[in-house]
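Student: All I have is the shape, not the residue letters:
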C-alpha cells in the first residue's frame, strides 16, 4: 500500500528566554548594584538595594531616587562615613572609592541621592528586547535602559561595546542650540572604540523628539532589534536609531589606527557577544552638559571642585520638580527574545 507523506510547515514562533512582569520581586533574576563610584560620569547617586529605591507595587517595578538624608542610615551628608560593605554586606564597584566614602565637613560631601540599578542575570546575543516603562520627570534625573557585555571579551569599556536603548534628561527644558533635549527627547547610542578617549559613539547616535510641548513622560515600549547585520532601537515601534553593520567592520568604520582589536571576532564585533540588560536612574553628572540652558540654572559645572555639594546646596531649585513616584522609572515588563 502506498503511503502519502504530508509535510506540515508550522510558522516560526519566537520563544521568550526571559520575561518579568513584576507581579512579585524575583531577586534571582537580577544583580542589584551597590556602589557610590559615580557610574564613570561623576554622577551624584549611590546605588543601593533599599526598599525605598527599588520595589514592586501593583505589578510594576519602581526605580526611585530619594535624598540620602531620608535614609535611616544617614542624617547628614556633610559629615560621616558611607561604608557600603558595613551597610549591605556587598559592594560591586570599587572605582573612585565606590565602596567607602567619608565626609568631614570640608570639601566634597557624601552622595546626596540614593537610587537603584539592576542588571539581568540573563544575557543574550541577538534578539528582540521590549521594555514597557514610564520614565521619570524632574530636574537632573537621568533614566537609562541599556546593555553591557557579559564577558568583556575584547577588553574594558568601550572596547567590548555598549548598547544604549534609551536615555533621557528629566528636565522639562534642556536647550542645546535651538533644540530642546529634555524629557521630550529619548536617545539611543552605541559606544565602541579601542580606548575611552577613542569612542566613536557620535557615529552611532540618534534621538526621537516630541514637539509642541509634549514629552515622553508616560507609558511607552522601548525596544531593541539586534542581529549580526543591524542594531535598531524603537519607542512604540517608531525607529530611534538604526546602525547597519559596516561592510568593512566597525574598526574601519571608526577610522581607528593600529591593530584591529576586533579582528578575531564576527563581522559586527564588538556587538557579537552576550550582553546583559540594565535599568537605572542616575542623577546629575557629566550627561548634563555645561553648554545647555535648563529650566533651572545648573548648579554645578564639569569642573566644579565639589559638584555634589553644589548640587545639594541648590536643592531648593530642583527638589520641587521631583513629584513623588513621578521621579521614578516605573517598569511594567521586560522581555528578552533571542533570535
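Tutor: Yep, it's here. Not measured: the values here are computed from a predicted model.
Student: alpha carbons only for contacts and neighbour counts from here, please
Tutor: Will do.
Student: separation between residue 123 and residue 51?
Tutor: 25 Å (Cα to Cα, to the nearest Å).
Student: meant to ask about residue 179, not that
Tutor: Note on residue 179: its distance to residue 51, by Cα to Cα, is 38 Å.
Student: Ok, residue 154 next?
Tutor: In terms of Cα to Cα, residue 154 sits 36 Å off from residue 51.
Student: neighbour count winner among those two?
Tutor: Remark: of residue 154 and residue 51, residue 154 carries more neighbours, 19 against 12, as counted by other Cα atoms under 10 Å.
Student: Let me know whether that one touches residue 270 as I believe.
Tutor: Yes. Counting by Cα atoms under 8 Å, residue 154 touches residue 270, with 7.1 Å between them.
Student: quick one: common contacting residues for the two?
Tutor: When contacts are counted by Cα atoms under 8 Å, 6 or more residues apart in numbering, residue 154 and residue 270 have 160, 262 as shared neighbours.
Student: now the spatially most central residue of the chain, nearest residue through space, not along the chain?
Tutor: Taking Cα atoms, centre = their mean, the centroid of the chain lies closest to residue 144, which sits 3.0 Å from it. Spatially, and ignoring its direct neighbours in sequence, residue 144 is nearest to residue 167 (4.5 Å; Cα to Cα, 6 or more residues apart in numbering).
Student: tell me which element residue 282 is part of?
Tutor: strand 275-283 (DSSP states H and E).
Student: for the stretch 1-150 of the chain, what spans make up the helices?
Tutor: With helices called from DSSP state H, counting those that start in this stretch, the stretch 1-150 of the chain shows them at 84-88.
Student: quick one, strands of it?
Tutor: 18-20, 30-32, 45-47, 54-57, 60-63, 66-67, 79-83, 100-104, 113-115, 117-124, 127-134, 141-149 (DSSP state E, counting those that start in this stretch).
Student: which helices and strands does the fifth one pack with?
Tutor: Here strand 60-63 touches strand 54-57, strand 329-338, going by 3 or more Cα pairs under 8 Å, 6 or more residues apart in numbering; DSSP states H and E.
Student: Nearest to residue 202 among the strands of the stretch 1-150 of the chain would be which one?
Tutor: With Cα to Cα as the criterion, residue 202 lies closest to strand 141-149 of these, at 16.8 Å.
Student: try this one next to it:
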C-alpha cells in the first residue's frame, strides 16, 4: 500500500502545472480559469404539409326519382377532414318541375385549401295519371234526397219508381253527378216497386237570377229526366223545405218552373214550361227545341228569370219566353223563392229492354239577376267533391 501511494503522489507533483479533465457526453472543459463550453443544437421540428382533401358523405340515396308536382327537399351531405375535423359541405344546384335529370353538388374545403366534391342525381318524371275516384256521396250541405212517397203509395203522373238515397242511384265521380235509374225490385215504405232512381232538392232557394245546368240526358222510351224548380212554400210531404216548416200552399199555387224536361218517347226534344193556377197540368205555357245530341253530349240548359219575364234556352239559343201582361197570383206566383230539383223518373210505358241509364250533370250554377257573363255564381255545385 505504501509504495503505490508514494507513486501517485510523485506523479501528481510532476503534473501539477496542468490538469486536463475529459467530460463525456461531448463537452470539453479546460482548466486554468474556467474557459467557454461548446454544445450541439437540437434538430428543428418539421410539420408535414396537409394535401389530403376532406371526405364527403351524401345523406340518403345518390340517385332519386320524383314525379312532376312533387315537393323536393334535399337531405344534404356532411364532410370530415383528417386534420381539421368536421368541415362544412356547401350545396349547389336546383331541381325544376320540368321532366329531366338534375344534379345537386356538394363541395367541402379544408383550412389548407384542399377541396372535394360529391353529387346526387335527381330525375323528374311525368306524373302518373290520377286514379279515378270511386263513387262519392252527394254534398249533403247542398242537396236533400227526397224519398218519401207523397201520398204513401206512389209518385205523381203515374211514375213507377222508388226514389232512394242510396249511392247506387245518385253519386259523384270524375267531376260529375250521376242520377241513375235502375230496373230492380226494391221495397221501401211498405211498397215494392220494380225501378229505383233519385230526386234531389237544393237546400238553396232564390228569387230571380239565371240558372245554368250543364247535363247529358238518358234515352229510351219511358225515361223522363228533369231540371226544374218549385216554390219554397209548397206543402209537399217529404220535400226538403216542407220538412223545414215552409210548406204553406199546395201545387200549383206554389208555382213550378220546368227548365228542362225530356221524354224518351220524343227523343232529343227539350221542353220548358210553367205551371201556375191559371195553367196547370197540361199547361199552355210551354215550348221547346230539338237538340240532336241531347243524350250523347253535354248541353247547358238555362233559365233567365227576373220580375218581368222568364227566358229559356239551350246553349244560349232561346226557345221560349214567358211574360204575361197581367201578373197576379194566378199567372205569376214567381215573385218568391224557388228551389231546384234534379230527378230521373220512370213512366209506366218504360221499354222492356231498359235496365239502367243515367242523367249526368257537370255543374249547377245560379247567378244574380242580370249578372254579366264574367260574374261568379251566387250558388253552385261543380261536383268535384
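Tutor: Structure received. Quick caveat: nothing in here was measured; it's all calculated off a predicted structure.
Student: And the TM-score, once the two are fitted together?
Tutor: The TM-score (TM-score structural alignment, normalised by the length of structure 1) is 0.60; 219 aligned residues with a Cα RMSD of 2.4 Å.
Student: which residues touch the counterpart of residue 145 of structure 2 in structure 1?
Tutor: Under the alignment (TM-score structural alignment), residue 145 of structure 2 pairs with residue 32 of structure 1. Residue 32 of structure 1 makes contacts with 48, 49, 116, 117, 118, 119, as judged by Cα under 8 Å, 6+ apart.
Student: Pull out the buried members of the residues you listed.
Tutor: For those, a burial check counting by 16 or more other Cα atoms under 10 Å picks out 48, 49, 116, 117, 118, 119.
Student: Look up how far residue 333 of structure 1 lies from the fourth one.
Tutor: Between residue 117 of structure 1 and residue 333 of structure 1 the distance is 16 Å, computed by Cα to Cα.
Student: do the same with the second one
Tutor: Using Cα to Cα, residue 49 of structure 1 is found at 20 Å from residue 333 of structure 1.
Student: and the aligned residue in structure 1 for residue 255 of structure 2, how many residues sit next to it?
Tutor: Counting by TM-score structural alignment, residue 255 of structure 2 lines up with residue 161 in structure 1. Counted with other Cα under 10 Å, the neighbours of residue 161 of structure 1 add up to 27.
Student: again, but for the one 4 residues further on
Tutor: Other residues within reach of residue 165 of structure 1, judged by other Cα under 10 Å, total 30.
Student: From residue 285 of structure 1, how far off is it?
Tutor: Distance, residue 165 of structure 1 to residue 285 of structure 1, by Cα to Cα: 20 Å.
Student: Repeat that for residue 218 of structure 1.
Tutor: Taken as Cα to Cα, the span from residue 218 of structure 1 to residue 285 of structure 1 is 24 Å.
Student: Can you pick out the residue with more neighbours from those two?
Tutor: Here residue 218 of structure 1 and residue 285 are compared on neighbour count by other Cα under 10 Å; more neighbours surround residue 285, at 24 against 13.
Student: That one and residue 247 of structure 1: what is the separation?
Tutor: In terms of Cα to Cα, residue 285 of structure 1 sits 36 Å off from residue 247 of structure 1.
Student: what lines up against residue 189 of structure 1 once you look at structure 2?
Tutor: For residue 189 of structure 1, the aligned position in structure 2 is residue 273, judged by TM-score structural alignment.
Student: quick one: secondary structure of its match?
Tutor: strand (DSSP: H, G, I helix; E, B strand; the rest coil).
Student: Over to residue 8 of structure 2?
Tutor: Taking three-state DSSP, the label given to residue 8 of structure 2 is helix.
Student: show me what contacts it?
Tutor: Neighbouring residues of residue 8 of structure 2 by Cα under 8 Å, 6+ apart: there are none.
Student: can you check residue 47 of structure 1 too?
Tutor: With contact taken as Cα under 8 Å, 6+ apart, residue 47 of structure 1 is in contact with 33, 34, 35, 36, 114, 115, 116, 117.
Student: Can I get the helices and strands packed on strand 60-63 of structure 1 in CSV including distance to residue 42 of structure 1 and mean neighbour count?
Tutor: Shown next, in CSV, are those (distance: least, Cα to Cα, whole Å; neighbours: other Cα atoms under 10 Å):
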stretch, distance to residue 42 of structure 1, mean neighbour count
strand 54-57, 22, 18
strand 329-338, 21, 21
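Student: With distance to residue 234 of structure 1 added, can I get those in TSV?
Tutor: Putting these into TSV (distance: least, Cα to Cα, whole Å) gives the following:
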stretch	distance to residue 234 of structure 1
strand 54-57	26
strand 329-338	14
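Student: count of residues packed around the equivalent of residue 114 of structure 1 over in structure 2?
Tutor: Superposed on structure 2 with TM-score structural alignment, residue 114 of structure 1 falls opposite residue 196. Counted with other Cα under 10 Å, the neighbours of residue 196 of structure 2 add up to 26.
Student: quick one: residue 196 of structure 2 from residue 203 of structure 2, how far?
Tutor: Taking Cα to Cα as the measure, residue 196 of structure 2 falls 23 Å from residue 203 of structure 2.
Student: count of neighbours near the counterpart of residue 320 of structure 2 in structure 1?
Tutor: Aligned by TM-score structural alignment, residue 320 of structure 2 pairs with residue 241 of structure 1. Neighbour count of residue 241 of structure 1, defined by other Cα under 10 Å: 22.
Student: How much space separates residue 241 of structure 1 from residue 131 of structure 1?
Tutor: Separation of residue 241 of structure 1 from residue 131 of structure 1 (Cα to Cα): 16 Å.
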